[in-house]
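Q: 3D model of this:
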Amino acid sequence: MMKRYSGYFIDLDGTIYQGTKEIKTAQTFMQRLIDSEIPYLFVTNNSTRSPEDVAENLRAHHHIATTAAHVYTTALATADYLRRLAADKPLTAYVIGERGLQDALRNVGFALVADASFAPTFTVVGLDREVTYEKFVQAVLAIQHGSQFVGTNLDTNIPNQRGMLPGAGAVVDFVRYATGKKPITIGKPAKIIMNEALNRIQLPREDVLMIGDNLHTDIMAAKNANMDSLLTLTGLTKQAPAGDADIVPTYVVSDLTKWRLHG
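A: Alright, predicted model coming up:
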């Protein structure tokens, strides 16, 4: 039996769209959700784009009338989490990452340092499509001298028209291998992004449903955060897992039009 939820966390690629391709059933579901005035957040591991950019893409190319306030990226989760974790330490960070991550950290008060000699409190590593060996050198040196190592997410690949390109996890793993240090990981399937999103939406975890297409990120993140989950078979996962599988969603639908918002 479907439960009635007060809020929703929703993945993007494979759930709301497939790369540049529209998923019409997802658009129908989102219109119903918006019309119902039920709180929701798009929860994404993408740290490179700003919430404004994500929302604009959804409006312009996927006919979803959403706003930046409904987008929660791993960059925002990283900034929110580290702001509290710093306590009375200096709000300084060395960053390997793109503008979305840099702006998120600056917006909560972080100063981004140029190199390891500034002894940053945190060294934050995410996807950086212009990464250089020298950026890796500075990150490794900072961590070796006591900076806390943080990875935005560990996605191994990102889908692209060219194929499965290296994801943030590949960048993070370069630093992990060179330092021998395990990073604090923010994005799905880690529970940190889920807990931070719950703080943002201001609802109890038992009243929020995580919707996604990937068992190993979306559904596992919900499991790690002790939340219910809905697997849609419109993306990476093409069939429901067996009941004795390691990762089992609370619900499975062939597409999101099959989900009833009001139980």
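Q: only C-alpha atoms for contact and neighbour calcs from this point on.
A: Fine.
Q: for the stretch 101-250 of the chain, which segments are assigned as helices?
A: For the stretch 101-250 of the chain, the helices defined by DSSP state H, counting those that start in this stretch cover 133-144, 168-179, 191-201, 220-224.
Q: can you add mean neighbour count and distance to residue 117 and give the ones you listed back as JSON lines?
A: JSON lines is the format used below for the helices of the stretch 101-250 of the chain (neighbours: other Cα atoms under 10 Å; distance: least, Cα to Cα, whole Å):
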{"stretch": "helix 133-144", "mean neighbour count": "18", "distance to residue 117": "7"}
{"stretch": "helix 168-179", "mean neighbour count": "19", "distance to residue 117": "17"}
{"stretch": "helix 191-201", "mean neighbour count": "21", "distance to residue 117": "29"}
{"stretch": "helix 220-224", "mean neighbour count": "22", "distance to residue 117": "36"}
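Q: tell me which of those helices sits nearest to residue 71.
A: helix 191-201 (9.7 Å; Cα to Cα).
Q: starting at the chain centroid, how far to that closest one?
A: 10 Å (Cα atoms, centre = their mean, to the nearest Å).
Q: sequence B follows; please return its structure for comparison with A:
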Amino acid sequence: MANYDAYLIDLDGTIYHGKNKIPEAKRFIDRLKAAGIPYLFVTNNSTKTAEAFADDLTTLHDIKTSPKQVYTSAMATADYVASDTAGPKEKKVYLIGEAGLKEAFARPDIKVVPADEANYVVMGLDRTFNYEKLTEATFAIQRGARFIATNADTNLPSEKGMLPGAGSLVAAIETASGVKATIIAKPEAPIMEGALKRLKQPKKPIMVGDNYQTDILAGIQNGLATLLVYTGVSTKEQVAAKDIQPTHVIENFDQWSL
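A: Presented below is the predicted three-dimensional model:
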């Protein structure tokens, strides 16, 4: 195997299945720690804080993790808005989302405001989304606010079936406003650029995940090597049909040599 100097690693389906452990994944992380190779967990989930993810990894999966080792789409979105030189200098944001997004935007260079004062509309998954929020966001965008979305994931897996994801709510605002959102999360560039910056711009990074459409495409589209592990979303049949194949493919992490 090639020697990579940093790992960007997906979470659900890759390191765990919800609350269920993937033992091979823990052993993989243990090997990274022992080798002193830096890694960053990179997730499209904007609802939880980095602290919450780190706590879950530590307590539920026995993978001791610091919040600094987690980079969420909410954090990437806040980084993107704060550094958006094409937008207004003063960042006034109407926020639609949950705890992870709210914490990410609680920073001095961004001001969270009511919709009628906003020059940005930023949204992630919001399980209290309603017609009033749709209306306020639509009006703000029609007045010229820039429309930014954490991710475009249409569905989320659950015990009952596939739940509506943030992308389904983004689509409602896009339809009502007539404006396409700028998407931040995998497979788009902003979250990858933010993650690599946090890893201090490694020379030979690799993107690791279970989902070809998000994790692997994120690596392919942003010039990174990729490692697909068949413990989650994508199947061998689906991947075989793709024109561009992952750099590496494994059944589980016990097959991977650092």
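Q: please state their TM-score.
A: The TM-score (TM-score structural alignment, normalised by the length of structure 2) is 0.95; 256 aligned residues with a Cα RMSD of 1.4 Å.
Q: export the helices of the stretch 101-250 of structure 1 to JSON lines and append columns for distance to residue 18 of structure 1.
A: As requested, those are exported to JSON lines (distance: least, Cα to Cα, whole Å):
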{"stretch": "helix 133-144", "distance to residue 18 of structure 1": "32"}
{"stretch": "helix 168-179", "distance to residue 18 of structure 1": "19"}
{"stretch": "helix 191-201", "distance to residue 18 of structure 1": "22"}
{"stretch": "helix 220-224", "distance to residue 18 of structure 1": "20"}
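Q: among the ones you listed, which is nearest residue 55 of structure 1?
A: Closest among the helices of the stretch 101-250 of structure 1, once you apply Cα to Cα, is helix 191-201, at 16.7 Å.
Q: average gap between that closest one and structure 2?
A: Its aligned residues in structure 2 lie a mean 0.9 Å from helix 191-201 of structure 1 after superposition (mean Cα distance after the TM-score superposition for structure 1).
Q: still on that earlier bit, between the helices of the stretch 101-250 of structure 1, which one is nearest to residue 77 of structure 1?
A: Proximity to residue 77 of structure 1, assessed across these by Cα to Cα, is greatest for helix 191-201 (5.4 Å).
Q: counterpart of the closest one in structure 2, which residues?
A: Per TM-score structural alignment, the counterpart of helix 191-201 of structure 1 in structure 2 is residues 189-199.
Q: give the aligned equivalent of residue 140 of structure 2 in structure 1.
A: Counting by TM-score structural alignment, the partner of residue 140 of structure 2 is residue 142.
Q: find the nearest non-adjacent residue to the residue nearest to the spatial centre of structure 1, please.
A: Nearest to the geometric centre of structure 1 sits residue 45, at 2.5 Å (Cα atoms, centre = their mean). Nearest in space to residue 45 of structure 1, with sequence neighbours left out and distances taken as Cα to Cα, 6 or more residues apart in numbering, is residue 74 at 4.9 Å.
Q: burial count for the aligned partner of residue 164 of structure 2 in structure 1?
A: Mapped onto structure 1 by TM-score structural alignment, residue 164 of structure 2 lines up with residue 166. For residue 166 of structure 1, the neighbour count with other Cα atoms under 10 Å is 15.
Q: do the same with residue 102 of structure 2
A: For residue 102 of structure 2, the number of neighbouring residues by other Cα under 10 Å comes to 21.
Q: and for residue 88 of structure 1?
A: 8.
Q: how near is the match of residue 140 of structure 2 to residue 114 of structure 1?
A: Per Cα to Cα, to the nearest Å, residue 142 of structure 1 is found 11 Å from residue 114 of structure 1.
Q: what do those two both touch?
A: The contact sets of residue 142 of structure 1 and residue 114 overlap at residue 94 (Cα atoms under 8 Å, 6 or more residues apart in numbering).
Q: you'd agree residue 167 of structure 2 is up against residue 156?
A: No: in this structure, residue 167 of structure 2 is not within contact of residue 156 by Cα atoms under 8 Å, at 10.1 Å.
Q: can you pull the contacts of the residue with the largest distance to the centre of structure 1?
A: Distance from the C-alpha centroid of structure 1, by Cα atoms, centre = their mean, peaks at residue 117 (30.3 Å). By Cα under 8 Å, 6+ apart, the residues touching residue 117 of structure 1 are residue 142.
Q: likewise residue 94 of structure 1?
A: Counted by Cα under 8 Å, 6+ apart, residue 94 of structure 1 has contacts 112-116, 120, 122-124, 139, 142.
Q: let's see if you can find the most crowded of those residues.
A: Most surrounded of the contacts of residue 94 of structure 1: other Cα under 10 Å gives residue 124, at 29 neighbours.
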